[in-house]
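**Q** Could you look at this predicted model? Sequence included:
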Amino acid sequence: MRNKTIGFLIAVILFAGCQPSVPSAPPQQTGAPPSETVAAPGTTPQAGGKLKFAVVPKGLTHQFWLTVKAGADAAGKEFGIEINWIGPEKETEVVKQINLIEDQIGAGVNAIVMAACDQDALVDVIQKALDKKIPVVTIDSGVNSDLPHSFIATDNVAGAAAAARELAKLIGNEGEVGLIPFVKGAGTSEQREEGFKKGIAEFPNVKIADVQYSQSDVIKAMNVTEDMLTRNPNLKGIFAANEPAAVGVVQALEAAGKAGQVKLVAFDAGDDEVAALKKGTIQALIVQNPFRMGYDGVKTALDVINGKQVEKRIDTGVTVVTMENFETPEVQKLLNPLG
């Protein structure tokens, strides 16, 4: 009898071991539509892992991008995210930027925060990232597409229009001016050119006599400014649309002995630009908030992963800085975000 009982118990145990396990219920998903607010599969790290975000600027050398990096690094430190800062050396290296982003997609980063070197050429690689369930946030320079979850930048049209009004005021609302955008086809450059032209159109006695592109290169900007001054001896003012353009124009004006005579308004606030403002070669700076672009770019990408609502467009604002308001606490905080 004892042997029969043992045999029966063994049979029961073996039968139970052959039954399939019941899968646990899948976790509930919350949030808004996946295109804007829900983290897609594959965007979170393995248990105990650390999120890795690729932050891809248009260039690596100018102070504007270094301030963007400082903002991204600050957000990374605050939220425990590893920041891969990688980009082309020059803002004209569109293919290189595409290749770098493709490398980051292949490496399996959890999100991409990027400033597009070209508003059309970068669309396909953004689609590749989204196909891999990697959220994309654009900063400073966007693309001709609604694919990115959010675009965080200056309102460049409004900022350049403000530059036009400031320059018109400096030259007494009449005379010829020059315009130096940077890269044809780059969204930021196109928008600043558009905004400046719209702003100047408000002044019937001010004429844009010449438009030359700097290619975001100081030497190129200096050379085109020299040519502009030669072709237009009556030029009364110039708008330089970014930091390297401004530095090149400063060098050309000082070499020609026209510093302060030809008025200069410029975007951004690199060290050389601020020095030229203090010296009087630049009369006004249109100052962005690149630190906030970097910080908000990382934070917004994290919000996407966490299924939070994000704004499709975030304007980081501009401030017109002259020597009249240079020492104010607000301007000093903007110029020195890290203290």
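**A** Thanks, I have it. All figures in this text were calculated on a predicted structure; none of them were measured in a lab.

**Q** contacts, neighbours, all on C-alpha from now
**A** OK.

**Q** Check which residues of stretch 258-273 are buried.
**A** Within stretch 258-273, the residues scored as buried using 16 or more other C-alpha atoms under 10 Å are A259, G260, V262, K263, L264, V265, A266, F267, D268, A269, G270, E273.

**Q** What strand or helix carries the nearest residue to Q191 once chain neighbours are set aside?
**A** Distances taken as C-alpha to C-alpha, 6 or more residues apart in numbering place V157 nearest to Q191, at 5.2 Å, with adjacent residues excluded. Counting by DSSP states H and E, the element that carries V157 is helix 156-170.

**Q** take a look at this one as well, against the first:
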Amino acid sequence: MFTAALMLLATTVFSACGASNPAPTSKPQTGGTTAPAPAAPAPAPDAKKTDKIYIPVISKGFQHQFWQAVKQGAEKAAKEFQVEITFEGPETESQVDKQIEMLQAALGKNPKAIAFAALDSKAAIPLLQKAKAANIPVVGFDSGVDSDIPITTAATDNAAAAGLAADKMAALIGNEGEVALVVHDQTSRTGIDRRDGFVNRIKEKYPNIKIVDIQYGGGDQLKSTDLAKAIIQAHPNVKGFFGANEGSAIGVLNAVTESKKDKIIVVGYDSGKQQIDAVRSGKMAGAITQDPIGIGYWSVKAAVQAIKGESVKKNIDTGFHWYDKTNIDSDQIKPLLYN
């Protein structure tokens, strides 16, 4: 018994030692350090990479196609100006705390500048003050900050754009009747400006139009759908809805469809695939399109200019346009739509 056990133990040890011999043949697929080691990237490119100007770009979210288009523009500028960027944002546009954590982490990486689209225009100010104290230029994009810390903000004139949406809505409902709004939030500069731009235009120019409700869906389609349904139930005579961003607009559209109230006019904001399809089909009367690629591009370009000590305009207006099924395929509008 004892002898047999010794023989078994010896066999096991021998097998275990021998099992490591074939490893070099399989390591090339798993990044091993034996035979493939000479093919690994040399240190020089990594060192060169760290020498690049680093600019974190912190957006308001990732769940909408809009932000993917902004990212595309930021990456275009990064390539053109030979800088390194990271592009990130919370999963939803209601996660203010998570965005603040991202901003804190970005500051900890000692960037040369920061591009930031604030979910809450006031909550980020303490961290932005730290950036200023460290001589790190801050560029706002899409949504500004209630502070003079950002050297510039690359964004749509959201109040003016929402005012145009109100004019279009008024014309579509015959300048009279009840309308409602579903807005993504009441803390970001975009949410505030789009809400106030629409409301103020209605109050100033259209005395026979009544705004019966304003709700905030966090840019979430499902929540916006439920909110719009509740408004329809409470105000059965409502003639129009303004959805103040991509998620809000699609949520409103879903509510109108599910409530079988197809005569309600829906006006949106942004231009992702679902809205494009809805406008083409006539289910959505039209929407405001921004230039998301331009917003992303200018956020990085302005940061580079600031790092180099070049002058930068305090506000960079990236423009907006109304689109509906009559002009959606025009040369002016088509480049501003994104899928």
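**A** Great, that's in hand. Since the model is a prediction, treat every value here as computed from it, not as a measurement.

**Q** before we move on, the earlier item: now do the residue nearest to Q191 of the first structure against G142 of the first structure, distance only.
**A** Computed with C-alpha to C-alpha, to the nearest Å, the distance linking V157 of the first structure and G142 of the first structure is 13 Å.

**Q** now swap in D103 of the first structure and tell me
**A** 20 Å.

**Q** the more surrounded of the two?
**A** G142 (26 against 12; other C-alpha atoms under 10 Å).

**Q** quick revisit: the residue nearest to Q191 of the first structure maps to what in the second structure?
**A** When the second structure is aligned by TM-score structural alignment, V157 of the first structure is paired with A159.

**Q** One more: F203 of the first structure?
**A** Aligned by TM-score structural alignment, F203 of the first structure pairs with Y206 of the second structure.

**Q** Tell me how far the helix holding V157 of the first structure lies from the chain's centre.
**A** Mean-position distance between helix 156-170 of the first structure and its chain equals 21 Å (C-alpha atoms, centre = their mean, to the nearest Å).

**Q** how close does whichever helix or strand comes after it sit to the second structure?
**A** As assigned by DSSP H and E, the chain's next helix or strand after helix 156-170 of the first structure is strand 175-180. Compared with the second structure after fitting, strand 175-180 of the first structure has a mean deviation of 0.6 Å; criterion: mean C-alpha distance after the TM-score superposition for the first structure.

**Q** contact partners of strand 175-180 of the first structure?
**A** Applying C-alpha atoms under 8 Å, 6 or more residues apart in numbering, the external contacts of strand 175-180 of the first structure come out as 193, 205-214, 221, 228, 234-241, 245.

**Q** what do you get if the cut-off is 7 Å, keeping everything else the same?
**A** Strand 175-180 of the first structure is contacted by residues 205-214, 234-241, 245 when judged by C-alpha atoms under 7 Å, 6 or more residues apart in numbering.

**Q** did I read that right, I208 of the first structure in a helix?
**A** No: according to DSSP: H, G, I helix; E, B strand; the rest coil, I208 of the first structure belongs to no helix; its state is strand.

**Q** how much space between the residue lying closest to it once chain neighbours are set aside and I13 of the first structure?
**A** Leaving out its chain neighbours, the residue that sits closest to I208 of the first structure by C-alpha to C-alpha, 6+ apart is V177, at 5.0 Å. Separation of V177 of the first structure from I13 of the first structure (C-alpha to C-alpha): 91 Å.

**Q** Those two: who's more crowded?
**A** The neighbour count for V177 of the first structure versus I13, taken as other C-alpha under 10 Å, is higher for V177 (27 against 10).

**Q** The more buried one matches what in the second structure?
**A** Residue pairing (TM-score structural alignment): V177 of the first structure is matched to V179 of the second structure.

**Q** thinking again about what came up before, I'd say the residue nearest to Q191 of the first structure and G195 touch.
**A** Yes: counting by C-alpha atoms under 7 Å, V157 of the first structure does reach G195; the two are 4.0 Å apart.

**Q** hey, where'd the helices end up in the stretch 1-150 of the first structure?
**A** Using DSSP state H, counting those that start in this stretch, the helices of the stretch 1-150 of the first structure run over residues 2-17, 63-79, 94-107, 123-131.

**Q** Map W85 of the first structure across to the second structure for me.
**A** Under TM-score structural alignment, W85 of the first structure pairs with F87 in the second structure.

**Q** same thing with E166 of the first structure?
**A** So E166 of the first structure corresponds to K168, using TM-score structural alignment.

**Q** Without its sequence neighbours, what residue ends up closest to the residue sitting nearest the centre point of the second structure?
**A** With distances taken as C-alpha atoms, centre = their mean, the second structure has W67 as the residue nearest its mean C-alpha position (3.2 Å). Of all residues not flanking W67 of the second structure in the chain, G61 sits nearest, at 6.7 Å (C-alpha to C-alpha, 6+ apart).

**Q** what's the distance between that neighbour and F320 of the second structure?
**A** To F320 of the second structure, G61 of the second structure is 21 Å away according to C-alpha to C-alpha.

**Q** got it, and L107 of the second structure?
**A** Separation of L107 of the second structure from F320 of the second structure (C-alpha to C-alpha): 32 Å.

**Q** sec struct for W322 of the second structure, please.
**A** Following three-state DSSP, the label given to W322 of the second structure is strand.

**Q** out of everything not next to it in sequence, what's closest to the aligned residue in the first structure for it?
**A** Alignment note (TM-score structural alignment): W322 of the second structure maps to V320 of the first structure. Once flanking residues are discounted, V320 of the first structure sits nearest to I286: 4.8 Å by C-alpha to C-alpha, 6+ apart.

**Q** before we move on, which element is that neighbour in?
**A** Judged by DSSP H and E, I286 of the first structure forms part of strand 284-287.

**Q** Good, wrapping up.
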